[in-house]
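J.: Just to be clear, the model below is a prediction. Sequence and coordinates:
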Amino acid sequence: MKKALDVSAKDTQRRGLQEASQEFLGHLITTTLEAIGIKLMTQRDKSRLRAVGKRQRELISPAGRITINRRLCRDQKTGQYIFLLDQHLGLAPHTRLTPSVEKACLSLGTISSFRQSANIISTFIPTVSHNTIWKCCQDVGKTATKQAANACHEVFEDGVIPEAARQTKELSRQTESM
């Protein structure tokens, strides 16, 4: 019985240390990203990009949940609104997962159940739920379905022949005589 309590206490201590480390790393990442955002704002083309305001974005990263303040700019020529930090980091709009967490969710979500995947990921990142993994897999599936539909449309409707991935050295044809 005492041995089980020792293991439980050690797990609790490890978990507490992991959470404290993730919180510290999250603050460090947040501060660094906000400093990069400020630098991008000072280096922007001020005649083209006008600062509009600040917006917050919550991300789920390997360091846990982080919230960053980003600056919103309006492109005077196109009228589009741009987050310079998101553009610089290559973050897709309206996604909460960082690319590394998304990759982990996809890898595990396609080989096991979403709940089991969430349990595995939660040992490293406590804020990822089975529903988050399901949504991530659904989004990637929708994108792949659209790409396949566009490729089929190009080939069968528009007559566009896709480039070959490899070159065939020799092509032979067999026929049967009657």
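T.: Yep, it's here. Numbers count the residues shown, from 1 in each chain.

J.: Going by C-alpha atoms from here, please, whenever you check contacts or count neighbours.
T.: Will do.

J.: Neighbours of Ser8, how many?
T.: Neighbourhood size, Ser8 [other C-alpha atoms under 10 Å]: 12.

J.: got the residue ranges for the strands in this protein?
T.: Using DSSP state E, the strands found in the chain span residues 49-61, 64-75, 81-83.

J.: Might you calculate how far the longest one sits from the centre of the chain?
T.: Strand 49-61 sits 17 Å away from the centroid of its parent chain (C-alpha atoms, centre = their mean, to the nearest Å).

J.: ok, structure two:
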Amino acid sequence: MKHLTTEWPLLKELEEQLVRTLQKVFAVLLAALLEEIDQQLAEARDKRRYQLKDKRPTTIQTLFGEVTFRRNYYYDRQAGAYTFLLDAELGFDGAQSISPCLEETAVELAVECSSYRKAARTLESIVGYAVMSHEAIRQLVLEAPVSLHHPVSKRHGRVLFVEADGLFISRQGKGKRAKEEKILAVHEGWKRNGSQLELVNRRHYLHEGAGDVWERFEEWLMNEYAYDPCRDLLIINGDAASWITACREYFGKRACFQLDRFHVARELRQCL
């Protein structure tokens, strides 16, 4: 039997190399296909309405990696605006530089993974390079459509109630200032237990260490409550401390912040 002197890579390495090679081939094919469709649209367009101005290059991120192609830019005489017929025909916005399939994959990973950072790392392992930051994925989730008016039988998602407060703890030693501990209590509503009402699935989160409070809290929600940022809504109750009201910017339309009753009553008394 002849002994092989050639050293072959492991199957895992062969598979990874082949995937990356195919990605490059598919990227070239996709660019050629998009330009061919754009040319057919140019030939079939209403030339009295759409005036061809020039061809403009664009690069979009896809599951195949970066795809660069040129598409026709028109002036729509009827609408009085400039447009790309290719974008309208295929249902994407070339200015956003992210393909619809990649965007959908990123949002799904954000829901399935325990954090946006993990979703970004997983997406990187799929595509082969750091295609999107964790913050970019979070913004996609915030911008994803949310419907709050499903019929009761078709309603998806839950409402999680959050009580946010800061507890100042004295520190030993002369001149040391009190430290504020950021505490968030979470529950899924109320249920009656005899003559009493009790909170459903109550948990507490204590923010420790560095990092943004709401980013770390959201990761904790994903682990403790299987929180789905595309379906679940948050009702956040607290005072007007800056770190608490920052939840409005972080969660956007996926959370509702309200001033707690104590501080509402205090504000009203001060106005009297």
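T.: Happy to help now that I have it. As the structure is a computational prediction, the values presented were derived from the model and not from experiment.

J.: before we move on, back to that, out of the strands of structure 1, which is closest to Asp139 of structure 1?
T.: Of all the strands of structure 1, strand 49-61 sits nearest to Asp139 of structure 1, with 16.4 Å by C-alpha to C-alpha.

J.: average gap between the closest one and structure 2?
T.: Strand 49-61 of structure 1, aligned to structure 2 and superposed, deviates on average by 1.0 Å (mean C-alpha distance after the TM-score superposition for structure 1).

J.: same deal with stretch 18-34 of structure 1?
T.: Mean deviation for stretch 18-34 of structure 1: 0.7 Å (mean C-alpha distance after the TM-score superposition for structure 1).

J.: hmm, back to that, show me the one of the strands of structure 1 that comes nearest Ala35 of structure 1.
T.: Here strand 64-75 is closest among the strands of structure 1 (C-alpha to C-alpha), at 9.9 Å.

J.: equivalent range in structure 2 for that closest one?
T.: Using TM-score structural alignment, strand 64-75 of structure 1 corresponds to residues 65-76 of structure 2.

J.: Please enumerate residues in contact with that stretch?
T.: Contacting residues not belonging to stretch 65-76 of structure 2 are listed as 23-24, 27-28, 30-32, 34-35, 38, 42, 49-61, 81-86, 127-128, 131 [C-alpha atoms under 8 Å, 6 or more residues apart in numbering].

J.: hang on, the earlier thing: can you tell me which of the strands of structure 1 is most buried?
T.: Comparing the strands of structure 1 by mean neighbour count (mean count of other C-alpha atoms under 10 Å), strand 64-75 ranks first with a mean of 19.

J.: tell me how far it is from the chain's mean position?
T.: The answer for strand 64-75 of structure 1 is 16 Å, by C-alpha atoms, centre = their mean.

J.: Stretch 147-155 of structure 1 too?
T.: On C-alpha atoms, centre = their mean, the centre of stretch 147-155 of structure 1 falls 25 Å from the chain's centre.

J.: Identify each buried residue in stretch 99-114 of structure 1, please.
T.: If you call a residue buried by 16 or more other C-alpha atoms under 10 Å, then stretch 99-114 of structure 1 has these buried ones: Pro99, Val101, Glu102, Cys105, Leu106, Leu108, Gly109, Phe114.
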